[in-house]
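In: here's a sequence, model it:
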Amino acid sequence: MSRILITGSSKGLGRATALELARRGHEVIATARKVETLADLPVAERLALDVTSETSVRRAVEQAGRVDVLINNAAEIAVAPLESIPFEEVRNLYEINVFGALRMIQAFTPAMRERRAGTVLNVSSVVGRISLPLTGIYCSTKWALEALSESLRLELGHFGVRVVVVEPGQIGTGALDAPRAYFSEKDPYLPLAASRKYGPREQMTPPETIARTIADAVESPERQFRWPAGPDAEALLASRAKLDDPAFDTALRSALNLQW
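Out: Have a look, this model is predicted:
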């Protein structure tokens, strides 16, 4: 069994992934900014970790010891038109979603490279390959994570280290119930926001389902790089692969019921 460190384990997909991997017998190191939020997780170790802090990441490296699998899961989302989203929020999303993952990669992969063994699993999203309106910055962070992962796969693969990307669709974790949003009182994009209301959690893929895909990707003996997760992700990515841009735009508008 592997020794696995997961970022963002306090809730949602990170928590579900920690539980699934622990259930399968792996030695799970769950991490979160506030370690007390992990108290009830039945895992091997619980560590405080803020991926936006160099000091916190260095401390986690010292405390964790050998790590066979690094799962970069920590991420945040915000909703706003690109023309008016505050740059403070743009920086925040990149700091967590992209730079945080890169900090963890730089901290933990040198030991994997030296051992010529290990796995880096980056939790991307279907929007890492398909961008949607009003979440352009979040989408761009996932596109960036996909690009980092592709480069990393070629760099580390030479040393026997696997790099894997999991691409979920909408996950019923509650993250979309009330995301941070930036709209003015008479914002011209309010009609678009109204048309982009998300369905109830019950219609989304449960985090436990995505967690099983992550665990399967960790345990797979094959060197599959991308793992779509959830029926909506699989359908959208299949359409993206076979349709040209105008046809996919039409299909996406229909799928989103987007009158804009």
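In: okay, CA-based contacts and neighbour counts for the rest of this
Out: OK.
In: what comes up buried for stretch 28-44?
Out: Judged by neighbour count using 16 or more other Cα atoms under 10 Å, the buried positions of stretch 28-44 are 28-33, 38, 41, 43.
In: Leu121: neighbour count?
Out: As a burial measure, the neighbour count of Leu121 was computed by other Cα atoms under 10 Å and equals 24.
In: meant to ask about Arg223, not that
Out: Neighbours of Arg223 using other Cα under 10 Å come to 11.
In: this one as well, want them side by side:
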Amino acid sequence: MSSVLITGASRGIGKATAIELAHRGHRVIATARRPETLAGLPVHQRLRLDVTDQDSVDQALRAAGRVDVLVSNAGATVRAPLESVPLAEVERLYQLNTIGALRVTQGMLPGMRERGSGRLVFVSSIQGRLVLPIIGPYGASKWALEALAETLAIETGHFGVKVSIVQPGAVATDGAEQAGAFFAQDDPYAPLLRQLGALRGEVITAEEVAAVVADTIERPDPPLRVPAGAAAERALRARKEAPEDEPFLPAGIDW
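Out: So this is what the prediction gives:
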């Protein structure tokens, strides 16, 4: 069984993944910015790790010891039109969703490279391959994450490191409810916000995504991109089949 470190394990997909992997017999190191939120998880270690803080990352990786698999899951989202989204919010998402993932990866890779083995699993989204209105900053951070992950697959495959990107669609977690929303009174983009619910379609559970993550870790030769659930597969197929010379507007938006 593998030693697996999970970022953002206090709730949602990260928490479900920690439980799933522990039940499968893996040595799980659950991490979060506030380690007290990890209480009760059936894991080997519970550590403080803030992906936006280099000292925090360094301390956590020293405490974790050897790690065979990184599940890079920590992330956040926001609701706002690009015309008026506070740029500080965009920077915050990139620091957490993109740069934070790379920061932890950089701490892991030397050991993996020297051992000639390792797994990097990035929890992305279908929005790493397509865009949804009003969630543009989140999508942009996930597109950037997928670019980093695919580059890592090329650069590190020679050293025995395998990279996978798990791409859920709509997931039944509290992430959307916790997202900040930035709209003016009588905002001209408000009709798009009201239509976001129609885009969610088939919603899967965090436990279903966790099973996909665990299955990916346990596959001898995992693919680079792994859609999580039938709805994600359909959405990504539709994006792939759509013309590239015009914006792709998902079904369910009347604009």
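In: and the buried residues of stretch 28-44 of structure 1, which of them are in strands?
Out: Here DSSP state E is the test, and the buried residues of stretch 28-44 of structure 1 give 28-32 as lying in strands.
In: got these as a markdown table, with distance to Ala18 of structure 1 columns?
Out: Compiled in a markdown table, those are given as follows (distance: Cα to Cα, whole Å):
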| residue | distance to Ala18 of structure 1 |
| --- | --- |
| Val28 | 6 |
| Ile29 | 8 |
| Ala30 | 7 |
| Thr31 | 10 |
| Ala32 | 12 |
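In: just those now: which is nearest Thr173 of structure 1?
Out: Distance from Thr173 of structure 1 was checked for each of these by Cα to Cα. The minimum falls on Ala32, at 16.6 Å.
In: thought that closest one was touching Ala48?
Out: Yes - counting by Cα atoms under 8 Å, Ala48 is a contact partner of Ala32 of structure 1 at 5.3 Å.
In: any idea how far Lys34 of structure 1 is from the closest residue to Ala211 of structure 1 other than its chain neighbours?
Out: Counting by Cα to Cα, 6 or more residues apart in numbering, Ala211 of structure 1 lies nearest to Thr17, which is 4.5 Å off, once chain neighbours are set aside. Plainly put, Thr17 of structure 1 is 18 Å away from Lys34 of structure 1 if you go by Cα to Cα, to the nearest Å.
In: likewise Leu82 of structure 1?
Out: As defined by Cα to Cα, Leu82 of structure 1 lies at a distance of 31 Å from Lys34 of structure 1.
In: equivalent analysis for Lys142 of structure 1, please.
Out: Distance, Lys142 of structure 1 to Lys34 of structure 1, by Cα to Cα: 24 Å.
In: what of His26 of structure 1?
Out: Relative to Lys34 of structure 1, His26 of structure 1 is positioned 23 Å away (Cα to Cα).
In: rewinding a little: please identify the helix or strand for the residue nearest to Ala211 of structure 1.
Out: helix 12-23 (DSSP states H and E).
In: tell me what that helix is packed against?
Out: strand 27-32, helix 207-219 (3 or more Cα pairs under 8 Å, 6 or more residues apart in numbering; DSSP states H and E).
In: any idea which of these gets closest to Leu192 of structure 1?
Out: Shortest distance between Leu192 of structure 1 and these, using Cα to Cα, is found for helix 207-219: 27.4 Å.
In: the closest one vs structure 2 - mean distance after superposition?
Out: With the two structures superposed, helix 207-219 of structure 1 lies on average 0.4 Å from its match in structure 2, counting by mean Cα distance after the TM-score superposition for structure 1.
In: how about the next helix or strand after that helix, aligned to which bit of structure 2?
Out: Toward the C-terminal end, the helix or strand that comes next after helix 207-219 of structure 1 (DSSP H and E) is strand 226-229. Strand 226-229 of structure 1 lines up with residues 225-228 of structure 2 when matched by TM-score structural alignment.
In: and the helices in the stretch 51-200 of structure 2, which stretches?
Out: With DSSP state H, counting those that start in this stretch as the criterion, the stretch 51-200 of structure 2 has helices at 54-64, 87-93, 100-115, 136-156, 175-178, 190-194, 196-200.
In: relative to Gly199 of structure 1, how far out is Gly174 of structure 1?
Out: Looking at Gly174 of structure 1 against Gly199 of structure 1, where the rule is Cα to Cα, the gap reads 11 Å.
In: correct me, but Val121 of structure 2 touches Gln167?
Out: No - using Cα under 8 Å as the test, Val121 of structure 2 is too far from Gln167 to be in contact (10.7 Å).
In: ok so, going back, winner for burial among the helices of the stretch 51-200 of structure 2?
Out: Of these, the one with the most neighbours on average (mean count of other Cα atoms under 10 Å) is helix 136-156, at a mean of 20.
In: show me the contact partners of it.
Out: By Cα atoms under 8 Å, 6 or more residues apart in numbering, the list of residues contacting helix 136-156 of structure 2 from outside reads 76-78, 80-82, 90, 93-94, 97-98, 101-102, 113, 122, 124-125, 127-132, 161-165, 224.
In: distance from the chain centre to that helix, please.
Out: The offset between the C-alpha centroid of helix 136-156 of structure 2 and the centroid of the whole chain comes to 10 Å, using Cα atoms, centre = their mean, to the nearest Å.
In: what range does stretch 47-56 of structure 1 cover in structure 2?
Out: Taken onto structure 2 by TM-score structural alignment, stretch 47-56 of structure 1 occupies residues 47-56 there.
In: neighbouring contacts of that stretch?
Out: Applying Cα under 8 Å, 6+ apart, the set of residues contacting stretch 47-56 of structure 2 is 7, 29-35, 57, 60, 63, 74, 95-96, 99-101, 103-104.
In: Ala107 of structure 1 versus Ser56 of structure 1, what's the distance?
Out: The gap separating Ser56 of structure 1 from Ala107 of structure 1 is 11 Å, by Cα to Cα.
In: next one: Leu21 of structure 1
Out: 22 Å.
In: ignoring the adjacent residues along the chain, who's closest to Arg103 of structure 2?
Out: Val51 (6.8 Å).
In: burial measure for that neighbour, as a count.
Out: Val51 of structure 2 is surrounded by 28 other residues when neighbours are defined as other Cα under 10 Å.
In: list the contacts of Pro228 of structure 1.
Out: When the contact criterion is Cα under 8 Å, 6+ apart, the partners of Pro228 of structure 1 are 126, 166-168, 234, 237.
In: what's the closest of these to Lys11 of structure 1?
Out: Sorting those by distance to Lys11 of structure 1 puts Pro168 at the head of the list, at 16.2 Å, by Cα to Cα.
In: what residues does the closest one make contact with?
Out: Counting by Cα under 8 Å, 6+ apart, Pro168 of structure 1 touches 123-126, 210, 228-230, 233.
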